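A.B. asks: What would the 3D arrangement of this be:
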Amino acid sequence: MTMGTERDNYWTRPNRRFARRTFIAGAGSLAAGLAISACGGGDDDDSTGETPTGQGTPSGQQTQPGATTAATPKKGGTLRIGSSIYPSTFEHMAYAGLTGDGRVYNQLLKLETGQKLVGDLAEKWEVPDPTTYVFQLRKGVKFQNLAPVNGRELTAEDVVYTVERARKQEFLTRQLWTALDTIVATDPYTVKVTLKQPFAPMLFHFGTSVMGVLAREVVEQFGDLKDPKSRIGTGPFMLTEARRDEALIYKANPDYFEAGLPYLDGVEITIIPDRLGRTVALRSGQVDVLTRNAGISDMGEATRGTDDIEVGISIAENVTGFGFQHPFEPFKDLRVRQAVSFAVDRQEWVRAAGGSDEGGKVIGFVHPFEDPYALSEEETGKLQRLDLAEAKKLMEAAGYADGFELSTMSSSADTAGLDALAVIQQQLAKINIKVKPDPNDFATYVRRLGTKQFDSYFNGWPTILDPGQNFNGNLTTNSPQNYWNANVPELDAMNAKQLVETDPDVRAGLIQDMERWNYKNPVCIPAYALGGWTAWQKYVKDYDHARPGNAAGWQDQLVWLDK
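C.D. replies: I've put the predicted structure just below:
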């Protein structure tokens, strides 16, 4: 039997994570270098729950987790955040990024910086055997005092209801629970989970923000969770107003179970689609925090001529890449997919999207931070090699020496990705593939992605939680996020083995083999994890810019304003 309040062995520590490194730069030290960390993807981090995206620190550069201070936190004030994206849906179980709202909801477990799982609604848990998990809930946790729950106490039945709802066919969250046999409330504060077989990523699924615990009566009243008014949980903030494409307004939950938290009276997220406009809003004092901007080329604009703004740099957690529809020609032919892989220079994508060679990192499906699961940089470089002669040879063998036209869908909100897509156009033109970019507003992009209405697409995959999940969740034949309709029985068999493997070292080898397989038989083409920057006014304290994207904002309860 194993027990814990955080991960302390294989079953409560599904993988061995890196120690994230980040740094804060003032106006005079932005050019010093980059530091490793992790954050969301695209142009923004998790400010609206919509994302799911280096170099070592320079000699002598102090590393810190964020805007931290040893001073006593002050109560009051509203944190004003500038973000680029309004939520595409409030029905978070149907959202392609599989992230929820950490300001409103709590899960059984939660992610801290460094991808460490700790208790949230679960005070403790035990794993008596590899297929059984028992969670003991905190007592006295109340739902927010809003109709129809009106501040009633949360119980184990609410956890059971949430998981059972997530297993429904209409929700993307169903992929998280394929190994689940039963989940029952054995008493008002105990949840017992039984699996069909050992499942290595299971604890991470209880910690993902998309599994924020719901009240049955909220769903029964609203029918679904598409109405912002249905966003009612147990979290530190209450969503009190949502103005489409304009703003999200949160107020502190006075009945929050963490004593003394949140420090803030509220959080206001202003939607500013224009990248330069967000920077102007920060410099003019209209917002306190500018959430993650992809790339580093314009980072200096935030602090130019001022000592009142700090900047944190991070590398995205998610994977940006190039995917295609498999059932149709030409990508039905493996040789065409292989040709595309040989024809692209992924480092040029990083330069275009990130502003320099240091603006991101070329990666595979397993993030390089996922040691020991990731392949070495040397092996990755060989597998990702640029070989135009081989690419042309494969195109000719497949009958496409003269090439073809290819519509490539992307999100217009991902300006860095659009820059990389322009480079892809140039690269694939060398093997006579004429790429036609097809940018969409974010809501349309998510809808088309989920309904598989595209020929190819270039963007990111959801935030990494477990090292095998980018395969299990995106590449396998029956995954709801197999957007490219790939039929890959060989990879399915490899994936089935890694999911049930209880030895971390053996599992690492299986996942590495899956990475090698995808390079030789491209289901799609992973490209890079993008660097990016977050900026905040110096009076904003304890703002952790390296927060995991999937944490979806719960850390705002720890932020305070020194003014």
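
A.B. asks: Please count neighbours and contacts with C-alpha atoms only from this point.
C.D. replies: OK.

A.B. asks: can you point me to the longest strand in the chain?
C.D. replies: strand 524-537 (DSSP state E).

A.B. asks: helices or strands next to it in the packing?
C.D. replies: strand 289-294, strand 309-315, strand 320-324, helix 346-354, strand 360-362 (3 or more CA pairs under 8 Å, 6 or more residues apart in numbering; DSSP states H and E).

A.B. asks: For Lys497, which of these is the nearest?
C.D. replies: strand 320-324 (24.7 Å; CA to CA).

A.B. asks: I have a second one here; can you model it like the first so I can compare?
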Amino acid sequence: MSKYWSQWHRSQLTRRRFLAAAGTAGAGAAALSLVGCGGDDDGKDDSGGSSGGSTDVPTKLEDLKKLSLEEMRTKFSGSRFKNLDGYKKGPEPGGTLRYWFVSLPDWDPTGANGGLMASYMFAHNQLIQIKVNDSLKNPNFMEFEPGLAKAMPEQPDNLTYIFKLNEGVKFQDVAPVNGREMTAEDIVYCSEAYRKSPAQGPTYEQVDKIQAIDKYTVKFTTTRPAAYFISSLATPFHWIFSKEQKESSDGLAKKPIGTGAFMLDSVQDNGGYKVKKNPSYFRKDPVTGKQLPYLDGIETTYITDPAQTLAAYRSKQFDHYYPDSKEKWLQVMETDPDSVTQVTTPPPSFQPYIAMHLTNDPLKDVRVRQALSLMIDRDSIIKNLHQGMAGYGYGQDWTFFDREWPWESNELGKYNKFDPKEAKTLLDAAGVKDLNLDFFMQAFAGANFEVWSAAAGMMNAQGVKTNIDAPQDVATQVSTFYGGKFKHLAGTGLLGPGMDPDTFSYHALHSKSVKNYYFVNDPKIDDLAVKQRETFDTKDRQGIVKQLMDYDLDQVTRLWLVTPYKINVRRPNFYNLIDTEAAWNPLGWGSLGVDLAYRRTT
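C.D. replies: Modelled structure (predicted):
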């Protein structure tokens, strides 16, 4: 057990003691233990800058330990990065960015793993994209910008989207495409392929026609109003690839070849990868006007031991690191106090929650689901597992409602609280006794596993027996949940992928949606889910989504837990490695922004 945790939380439960108290210490106890510290190199980088991008943040460890959630998210907000001295001085070309990440066994965005591609967008571009750079006014809100398009689309009516393309954009000079120009025909070809693809298909489900009007103009026509279309199209797995590569003998799987800033140089099986600068890249920095990319290359290393990953950052082998807890962040700041820290609002599309198979007894009965929700003490999970660095969970994007931070408990209905007495009353009314539930988990260790295990322990404490199955085989984890093979409960973490309210409304809940993994079948939900996706007026759509949200919470279609805040650290001489709400850079959807990343040496 880490000395920092025991010193800091002397009066509180440790993770292991908390989980033991919840009745789950026997389930994966080795996985629940905290890792120790890595190396202790405390050398400094040259460019200077304090841990929050401003001089008014504390740097002493004892002061950092005392910071509340509100202080953390204010003092370490990414909106402060534009005030860093190195950012004001501007970019320097050259250098290599190094961080932890694993390569893909398959690079085909149209295949079964297409959803994973959003975290590897170094070699491709798409029509429009998420804006990711240090100059953002507030990175906790998503902004979009043109990519291969010159501007955001013209919309003469609610069924038509016209994109004008940048001219002279070239594919990378790699066989079989060999550096030829990208045109509107490539957009049409890729979009037609994505219509039939599992990850991207939902974006195009209401698209009727995709036409190349001329060499640099593409027109999309929908059959019905699709308020979700633009934000869904910005999700970074709508890569533009070439017909030549897709129809070649190797196809798209072996190597990513696009119009992007970096070209794949080498890759290790079940390991990291290296990329090098694309000399014919078309984009220029919108702030400085300089040619991109700035970096010469990127090197990733895959390390399975979290302690070694932390040690690699502390020994200067990595330039970027994601601590998965406040405790690990404190370990970093003890030896590397000049690290630049960012605290980001949690992404609604990735949070630990519990799915339920609603067609199976006893979960058909809403009273049973409501009772289970009332058995979970979310405040204890936030305090003891996340050291206060988490909010209350629910699967809808709060930023759509013009708010920066996650939902408050009093906004999540009357069953998203801890009330074991009312839980017993509901079970008695349902005539349910000696409840025995199978609980499948999509992970066997890590932060999400700990949250699910705590929730299971809380149910056990109220007399509900949970039979935990947490397989280590990834194929089993995926097929059991997404194939609907779990019997009662399933601990999972992904909602989407996507960032439009439609992701969390229609796709998650409509009875005919292929992403309704919970078997929800409710006419009222279906009606509201369709209505919101066809409503363009933002305020009207907000009202419909909120109505759906309130009804869904009352029906308890899923057991919501907590949504952890995101912490990242980087070397003080690296810039434009900012996280936004749904796009983390470089290890996530924000990878599309690595063309803007740079390192300063002075």
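
A.B. asks: one step back: where does the longest strand of the first structure end up in the second structure?
C.D. replies: Mapped onto the second structure using TM-score structural alignment, strand 524-537 of the first structure covers residues 558-571.

A.B. asks: on that earlier part again, how about the helices and strands packed on strand 524-537 of the first structure, which one is nearest Thr57 of the first structure?
C.D. replies: So among these, strand 309-315 is nearest, using CA to CA, at 10.6 Å.

A.B. asks: Compare the closest one with the second structure and give me the mean distance after superposition.
C.D. replies: With mean CA distance after the TM-score superposition for the first structure, strand 309-315 of the first structure departs from the second structure by a mean of 2.2 Å once superposed.

A.B. asks: And the contacts of that strand?
C.D. replies: Residues from elsewhere that reach strand 309-315 of the first structure, judged by CA atoms under 8 Å, 6 or more residues apart in numbering: 22-27, 34-39, 53-54, 66, 283, 302-303, 360-361, 529-538, 545-546.

A.B. asks: Would you check the span in the second structure matched by that strand?
C.D. replies: Against the second structure, strand 309-315 of the first structure falls on residues 339-345 (TM-score structural alignment).

A.B. asks: With adjacent residues omitted, what lies nearest to Pro225 of the second structure?
C.D. replies: Glu534 (4.9 Å; CA to CA, 6 or more residues apart in numbering).

A.B. asks: Can you tell me how far that neighbour is from Asp540 of the second structure?
C.D. replies: Note on Glu534 of the second structure: its distance to Asp540 of the second structure, by CA to CA, to the nearest Å, is 11 Å.

A.B. asks: Between the two, tell me which one has more neighbours.
C.D. replies: Glu534 (16 against 11; other CA atoms under 10 Å).

A.B. asks: Name the helix or strand for the counterpart of Tyr313 of the second structure in the first structure, please.
C.D. replies: Mapped onto the first structure by TM-score structural alignment, Tyr313 of the second structure lines up with Leu282. Per DSSP states H and E, Leu282 of the first structure falls inside helix 275-283.

A.B. asks: so that helix versus strand 524-537, what angle?
C.D. replies: Angle of helix 275-283 of the first structure versus strand 524-537, following axes from the mean of the first three to the mean of the last three CA atoms, to 10 degrees, is 30 degrees.

A.B. asks: If you count contacts, what does helix 275-283 of the first structure end up packed against?
C.D. replies: By 3+ CA pairs under 8 Å, 6+ apart, helix 275-283 of the first structure packs against strand 78-83, strand 289-294.
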